[in-house]
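Engineer: have a look at this fold, sequence not included:
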């Protein structure tokens, strides 16, 4: 079952994080939290892990609309966008599929909000890919 939307890019990891945050901001999302999973695992578990960042993205207007329709929706917010490095060094940007996420609420009033978030996330992914390019084929 697919529950994310994702693109591989040619940029460096840090460049991809910065470009993703800028693209989110251009679509009206703020990053409420930025979790550096690699650093957390190193600090808390003394374990090595690939570069991996979780960006908790929120568009206040859309969040307000969603919470007005379904007060429990807050348990599914913010929408996470992940930037990670694969085993072969490719950098991937992955966003939660808002329609799958909101589908768990089983509230038809949320469908248009989920569609709007999906459209914005698709534009974010397209912007990141346009700005950094796709990885070259090996």
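Structural biologist: Received the coordinates, thanks. Note that the coordinates shown come from a computational prediction; the quantities given were computed from them, not determined experimentally. Numbers count the residues shown, from 1 in each chain.
Engineer: could you use CA atoms for every contact and neighbour count after this?
Structural biologist: Noted.
Engineer: residues contacting stretch 39-48, please?
Structural biologist: Stretch 39-48 is contacted by residues 38, 49 when judged by CA atoms under 8 Å, 6 or more residues apart in numbering.
Engineer: before we move on, what about stretch 19-33?
Structural biologist: 54-60, 78, 93, 120-121, 123-125, 127-128, 131.
Engineer: let's see the PyMOL selection covering just the buried ones among those.
Structural biologist: Only the buried entries of the contacts of stretch 19-33 go into this PyMOL selection, using 16 or more other CA atoms under 10 Å:
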select buried, resi 54+55+56+57+58+59+78+93+120+121+123+124+125+127+128+131
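Engineer: show me the contacts of stretch 19-33 that map onto strands.
Structural biologist: Mapping these onto strands (DSSP state E) picks out 54, 55, 56, 57, 58, 93.
Engineer: which of those lies closest to residue 115?
Structural biologist: residue 58 (14.9 Å; CA to CA).
Engineer: wait, isn't the closest one in contact with residue 81?
Structural biologist: No. Using CA atoms under 8 Å, residue 58 makes no contact with residue 81, being 10.2 Å away.
Engineer: ok, how many other residues are close to residue 75?
Structural biologist: Using other CA atoms under 10 Å, residue 75 has 7 neighbouring residues.
Engineer: next one for the comparison:
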């Protein structure tokens, strides 16, 4: 039962069963990267991008994801991965990279700060946000990726980085080295610096888990009533409760989902990041175990919101998330 619950909560590790590249993409990638690979909450995967990427880079990106970012890791087998790569390539060939790229990392750091940091940040953490930019009056089409993320660095080779800097990406904000007035030596040095970069781990003051689990000292009915009273008492609108797998045609009266929302606050947050809606409304899951004990499961919203990589959003949601945690605490006291 626990496995079913965790999958329903939408955790970051993903299992799949389809085999064709198109179907695998539709089932697992489309919601973030778009029906036409145009991007969304995830980066665009149009041919202009794919033609610069090696098959091995795509494979490792699928398997490793991007730690602490929106992109999860997927548990595909090799055949499924090759099917996705074939689907994304649309008949085009894998790029051929220049070999034996050697540069000076120290000089590359200087060039990077002058030519690249404006978009990718001094610490290579990329732009603020994720994927295609939704908010109007922005000077970029796509949030510059975090090239210092270990998921990227463990997937990209120095040769691939050199290739992309040299050629840029057609139709994007990533200009070629020539347009950025970078010499061939500059490109080699930056590729050396980026490929050897060590990401600095920032300590988070919240749990790393995507799902938080609490034990209730009350019985199943009392726990639900306590949560409902606490939700309303904190000025959230409470929706009609639902059974956990009701939308899948299964009804287990010992697995209940409570949904609630504070529209005044959330309207302001959605103006900062419209895609926050994928997490709404807030939910609490109440589960009665076979032995009669009661568990309360909630998404770790602090962890999920951090994935949007938006400092303004994270700061604005602190008060709301504090209230959310008070709801749980008050109900289970």
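Structural biologist: Sure thing, it's come through. This one's a predicted model, so the numbers in the text were calculated from it and none came from an experiment.
Engineer: TM between them?
Structural biologist: Once superposed, the chains reach a TM-score of 0.77 (TM-score structural alignment, normalised by the length of structure 1), with 126 aligned residues with a CA RMSD of 2.3 Å.
Engineer: quick revisit: I'd like to know which of the ones in strands among the contacts of stretch 19-33 of structure 1 is nearest to residue 8 of structure 1.
Structural biologist: Ranked by distance to residue 8 of structure 1 (CA to CA), these are led by residue 93 at 6.4 Å.
Engineer: which residue, other than its chain neighbours, is closest to residue 112 of structure 2?
Structural biologist: residue 190 (6.0 Å; CA to CA, 6 or more residues apart in numbering).
Engineer: before we move on, back to that, could you dump the ones in strands among the contacts of stretch 19-33 of structure 1 to a markdown table with distance to residue 105 of structure 1?
Structural biologist: Formatted as a markdown table, those follow (distance: CA to CA, whole Å):
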| residue | distance to residue 105 of structure 1 |
| --- | --- |
| 54 | 23 |
| 55 | 22 |
| 56 | 20 |
| 57 | 19 |
| 58 | 18 |
| 93 | 25 |
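Engineer: please identify which pair of those residues lies farthest apart.
Structural biologist: 58 and 93 (16.6 Å).
Engineer: structure 1: strands as residue ranges?
Structural biologist: Using DSSP E, strands in structure 1 cover 4-9, 30-36, 52-58, 79-85, 91-96.
Engineer: who does the first one touch, helix- and strand-wise?
Structural biologist: Meaning strand 4-9 of structure 1. On a contact count with 3 or more CA pairs under 8 Å, 6 or more residues apart in numbering; DSSP states H and E, strand 4-9 of structure 1 meets strand 91-96, helix 111-132.
Engineer: for that strand, which positions count as buried?
Structural biologist: By 16+ other CA under 10 Å, the buried positions in strand 4-9 of structure 1 come out as 4, 5, 6, 7, 8, 9.
Engineer: same question, stretch 82-93 of structure 1
Structural biologist: Buried residues in stretch 82-93 of structure 1 (16+ other CA under 10 Å): 82, 83, 84, 85, 90, 91, 92, 93.
Engineer: run through the residues that contact the residue opposite residue 283 of structure 2 in structure 1 once aligned.
Structural biologist: In structure 1, residue 283 of structure 2 lines up with residue 80, judged by TM-score structural alignment. Listed by CA under 8 Å, 6+ apart, the contact set of residue 80 of structure 1 reads 54, 55, 56, 57, 95, 96.
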